[in-house]
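Asks: Below: sequence and its predicted model.
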Amino acid sequence: MVENGFKPALGLMFVKLEETIEFYNLYAVACGFIPRKYTQTRFRDRLIDKKSMELIGYAIDTFYEGRNHRLCSLKEREFQKNVRTLNLYMKQTIVNNCKLNIGATKTFRIMTEQSNGYANIDASLTEFKNFKRNIKCYIGDKYADMILDYLKALSESQDGFYYAYQVDEDNCLAKIFCADAQARMNYSLFGDTITFDPTYGTNKYHMAFTPFPGVDNHKKSVTFAAALVDHENDGSFIWMFMKFLDCMGNKEPQCILTDQDPAIKLRVRYVFKKARHRYCMWHIMKKLTDKVDSQIYKETDFVERICGVVWDTDLEPIEFEEKWTQVINDFELNDNTWLTYMYGKRHKWIPAYFRDLPLGCLLKTTQRSESQNSYFKRFESIDGTLVEFWLRFQSAMEQQRYNHKFLDAASDSTLPQVSSKTMIEKHASKIYTHTVFYEFQEQVQMAPCSCDIRGFSEQGNMHIINVEDAYRKHKIFQVAHNNESKETTCTCKMFERKGILCKHIIWIISGKELQSIPEQYIETRWTKKSYRKPLYGLDEKLLQDYDPTDLRKLELSRVWS
């Protein structure tokens, strides 16, 4: 019948069966009834759609007699299966919302609101769910190949994009590491201190997601690189650290902050030869309630006193040791093995032992890592595929960078409010980002009311000024000023620890009526124009040394980055 053509009762001729079925479906939609699904019947080696052909001829010929289908009213027309179809805009919306961890059900509700009601949307919730299901089915077991093909394409199309991967003994994807040019540039600018804290179970394959965050010039979190590993073991940590160094041109951070995981601390020491390894203070101090007798913890001021010693960034190592010993003796805790052990490891986590490390007290806890993990989890799903995870990770990075650009624009186009008439504060408002300026302004405001000169002496070219700090229980700090080099240092070492001048130095140099902050006391990473420091040359290599007066090279590198 198909070969000779099929002629329905309306007088139309169809050469192919598919054309007949398509016409019938369109006819059913136009007239207002739901067509039946046809079945296929096989006779030996031939496939004949016997039932559907009979149905088509019967339905069209006898439709108006009402013996085959019930007519649908206009109110019911939206429920016809042939009417409910996803258009390209709906499909694209489902995919885009997937990047934000918004499921099919919520996407459907959003689109119904945008369409002013369910009647105005040409699809049902079932179609939305089925399309999302079909995407996952299409990905299936091809997720590894799709991810690697995409990363390869990015590395070929984007200069400075770095990625690496590793497969296990079963040839399954086990590890991924990646960082684009923007992330690598951020590390060159703000990679003084990084934190490392893996988070487990970010996808249905239970791979550990590990970002490498730091602090940018607005004191916000910035991600330098990210990795996914199948296991949190020695091999995975070594692989991630080695790829991180390779990605960043073997430039180590000054300090890397982690928890006390034995596997992590051993591998940090194995891979990073120059970086100081520091333990998270918060992870240590939260164990205090379990390690100290509950009666001492609840009925005395032990916690308040020990925290006052531990978190004090102005203490010298000798001062810390004296105060710690005094607290331990006062509460008779000399036999507490945990406190004794942590005191033995004090050079790994107490701020007093990081005072001489440039920006050593910039981070004291892994809160940045935990906040980054929490931030990325908003874009993650425990049952998501790696392809979905990658899309959501990219979306999260775009949002993070948008926020950074927004703050850059605010700092470039506006000036913060200046509270004093000092030229130093006005200069700071022009060079520092808003966040850093307000910290500097706080030091300027405290200087007149908290600092008082208690002594003065000369040692060769050095002027030694003893400054009493009223806010530090009348503690004396020594400010040394070199008449030849014009350098000024303070025993509080705030500039070394945080990269911002302390109130003691501000109090001394303010009397000299300086028009601006001396250049040696301007930490580049806190300035508005820190991003103009070059990272890549045209040869795609990291620039370790450059001449700041070579404006052509500086501008070319900036544009290339």
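Replies: Right, received. Where do you want to start? Numbering: from 1, shown residues only.
Asks: For the rest of this, base every contact and every neighbour count on C-alpha atoms.
Replies: Will do.
Asks: what comes into contact with stretch 456-469?
Replies: 450-455, 474-484, 504 (Cα atoms under 8 Å, 6 or more residues apart in numbering).
Asks: Kindly recompute the last result at 10 Å.
Replies: 446-447, 449-455, 474-490, 503-505, 507-508 (Cα atoms under 10 Å, 6 or more residues apart in numbering).
Asks: From those residues, which land in strands?
Replies: 451-455, 475-482, 488-490 (DSSP state E).
Asks: Pull the most distant pair out of those.
Replies: 475 and 482 (23.0 Å; Cα to Cα).
Asks: And those two? Which one has more around it.
Replies: Each of residue 475 and residue 482 has its neighbours counted (other Cα atoms under 10 Å); residue 482 has more, 15 against 11.
Asks: Verify the stated contact: the more buried one with residue 509.
Replies: No - applying Cα atoms under 10 Å as the test, residue 482 and residue 509 come out as separate, 11.9 Å apart.
Asks: Overlap in contacts, the two.
Replies: residue 488.
Asks: For the helix or strand where residue 126 lies, which helices and strands make contact with it?
Replies: Residue 126 is part of helix 125-139 when elements are defined by DSSP states H and E. Helices and strands touching helix 125-139, by 3 or more Cα pairs under 10 Å, 6 or more residues apart in numbering; DSSP states H and E, are helix 88-99, helix 104-114, helix 143-157, helix 386-413.
Asks: Now do the buried residues in that helix.
Replies: 127-129, 131-132, 136, 139 (16 or more other Cα atoms under 10 Å).
Asks: A further structure is provided below for comparison with the first:
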Amino acid sequence: MTNKFKMPFSPFVGVNHHGQSIIFGGALLENEKEETFQWLFEHFLKCMFNKYPSAFITDQDKAMEFEAEWEVIRDKYNLENNRWIIEMFNQQGHWVKAYLKDVFFAGMTTSGRSESIYSFFDEFVNSKTMLNELVAQYDKAVESRRAVEEDEDFKTINSKAFLSSVHPIEARARECYTRKIFEIFQKEWIEANNNLTHETVSKCTEEIKYMVGQMNVDKSRWRLVSFRLKD
């Protein structure tokens, strides 16, 4: 309700290649009826040249683990005939986390990105903002987000992050990722790998032998590790 006429504002928010929140678009709505949202989604698709997003997050409660607890909750609160509960059960494939493991959400698991955008818009509009002013302020807000993205683009193009190892995987990741995304990768890389690598010395039906050590340490200091295969 970021305007004088108390019209709901509905932003479409995503994530860019730096992990930043970006604004795909936004609309002022007369109400929050089903037909209004249908109009909104249809026009959003037109603006996106009818290219559907691979995933869509809206406000729904995902606090339940699903198959094991659903009947318990339903019976506990006598919701067997509740129409909303029945409908949510029928749409489980769209909101239950277990069914969405293979969907790429770019780090988004809730509508929290939209909530942060609401706070961001508070810098540009308020409850006294007139509609003609809101459009101008919206454009300023979008320009502000684009400027932040351009700053990160500049850092990625004109600087390189330090490598924590001499492993070619990390070096390749630095070439492929933006600075911000590489920092996320590097943190996990250090925790998971710690510069360790191995080379196969010998392999037979009974045993495999490896030389294991750090990549930036002379191989004379590596250790021999044997792994016996099960019968």
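Replies: Looks like it came in fine. These numbers were taken from a predicted model, which means no experiment stands behind them.
Asks: Nearest to residue 214 of structure 1 among the helices and strands packed on helix 125-139 of structure 1 would be which one?
Replies: Short answer: helix 386-413, nearest of these by Cα to Cα, at 12.7 Å.
Asks: mean deviation of that closest one from structure 2?
Replies: Using mean Cα distance after the TM-score superposition for structure 1, helix 386-413 of structure 1 ends up 0.9 Å from its aligned counterpart in structure 2, as a mean over the superposed pairs.
Asks: counterpart of that helix in structure 2, which residues?
Replies: Using TM-score structural alignment, helix 386-413 of structure 1 corresponds to residues 131-158 of structure 2.
Asks: Flag every buried residue along the matching stretch.
Replies: 134, 137-138, 141, 149, 152, 156.
Asks: coming back round to it: write a PyMOL command that selects only the buried members of the contacts of stretch 456-469 of structure 1.
Replies: Command for PyMOL that selects the buried part of the contacts of stretch 456-469 of structure 1, burial taken from 16+ other Cα under 10 Å:
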select buried, resi 446+447+450+451+452+453+476+477+478+479+480+481+488+489+490+503+504+505+507+508
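Asks: Could you find the counterpart of residue 24 of structure 2 in structure 1?
Replies: Counting by TM-score structural alignment, residue 24 of structure 2 lines up with residue 224 in structure 1.
Asks: What strand or helix carries its match?
Replies: Going by DSSP H and E, residue 224 of structure 1 is part of strand 221-229.
Asks: between that strand and helix 386-413, how big is the angle?
Replies: If you take axes from the mean of the first three to the mean of the last three Cα atoms, to 10 degrees, strand 221-229 of structure 1 sits at 170 degrees to helix 386-413.
Asks: could you pull out the helices for structure 2?
Replies: 34-47, 66-76, 83-90, 92-95, 112-121, 131-158, 168-176, 179-193 (DSSP state H).
Asks: Could you check how far residue 123 of structure 2 is from residue 107 of structure 2?
Replies: 25 Å (Cα to Cα, to the nearest Å).
Asks: Same check on residue 172 of structure 2?
Replies: 22 Å.
Asks: Equivalent analysis for residue 159 of structure 2, please.
Replies: In terms of Cα to Cα, residue 159 of structure 2 sits 25 Å off from residue 107 of structure 2.
Asks: before we move on, the earlier item: redo the buried residues of stretch 131-158 of structure 2 as JSON lines? Include distance to residue 89 of structure 2.
Replies: Converted to JSON lines, these look like this (distance: Cα to Cα, whole Å):
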{"residue": "134", "distance to residue 89 of structure 2": "39"}
{"residue": "137", "distance to residue 89 of structure 2": "41"}
{"residue": "138", "distance to residue 89 of structure 2": "38"}
{"residue": "141", "distance to residue 89 of structure 2": "38"}
{"residue": "149", "distance to residue 89 of structure 2": "39"}
{"residue": "152", "distance to residue 89 of structure 2": "42"}
{"residue": "156", "distance to residue 89 of structure 2": "45"}
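Asks: now, which of the residues you listed sits nearest residue 29 of structure 2?
Replies: For these, the nearest to residue 29 of structure 2 is residue 134 (13.4 Å; Cα to Cα).
Asks: Grab the nearest non-local neighbour of that closest one.
Replies: Using Cα to Cα, 6 or more residues apart in numbering and skipping residues adjacent in sequence, the residue nearest residue 134 of structure 2 is residue 125, 6.6 Å away.
Asks: for residue 23 of structure 2, same thing?
Replies: Nearest one to residue 23 of structure 2, counting by Cα to Cα, 6+ apart, is residue 13 at 4.8 Å.
Asks: I'd say residue 135 of structure 1 and residue 95 touch.
Replies: Yes - at 9.0 Å, residue 135 of structure 1 counts as touching residue 95 under the criterion of Cα under 10 Å.
Asks: The strand holding residue 224 of structure 1 against structure 2, how far on average?
Replies: Strand 221-229 of structure 1 sits 1.0 Å off on average (mean Cα distance after the TM-score superposition for structure 1).
Asks: check contacts around residue 375 of structure 1.
Replies: 369, 396, 400.
Asks: And the alignment partner in structure 2 of it, how far from residue 15 of structure 2?
Replies: Under the alignment by TM-score structural alignment, residue 375 of structure 1 pairs with residue 120 in structure 2. From residue 120 of structure 2 over to residue 15 of structure 2 the distance is 15 Å, taken as Cα to Cα.
Asks: Any chance you could list what contacts stretch 385-392 of structure 1?
Replies: So stretch 385-392 of structure 1 is contacted by 95-101, 136, 139-147, 150, 202-205, 207, 228, 376-384, 393-396, 398 (Cα under 10 Å, 6+ apart).
Asks: Type out the PyMOL command that picks the buried ones from the residues you listed.
Replies: Buried members of these, defined by 16+ other Cα under 10 Å, are picked up in PyMOL with:
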select buried, resi 95+96+98+99+100+101+136+139+143+144+147+202+203+207+228+376+377+379+380+381+384+393+395+396
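Asks: now residue 188 of structure 1: how far from residue 98 of structure 1?
Replies: 32 Å.
Asks: And residue 166 of structure 1, by the same measure?
Replies: 27 Å.
Asks: Ok, residue 228 of structure 1 next?
Replies: Taking Cα to Cα, one finds residue 228 of structure 1 at 20 Å from residue 98 of structure 1.
Asks: Closest to the centroid, which residue in structure 2?
Replies: residue 107 (2.0 Å; Cα atoms, centre = their mean).
Asks: List the contacts of that one.
Replies: 15, 19.
Asks: Show me where the stretch 151-300 of structure 1 has its strands.
Replies: 162-167, 173-179, 193-195, 208-215, 221-229, 255-258, 276-279 (DSSP state E, counting those that start in this stretch).
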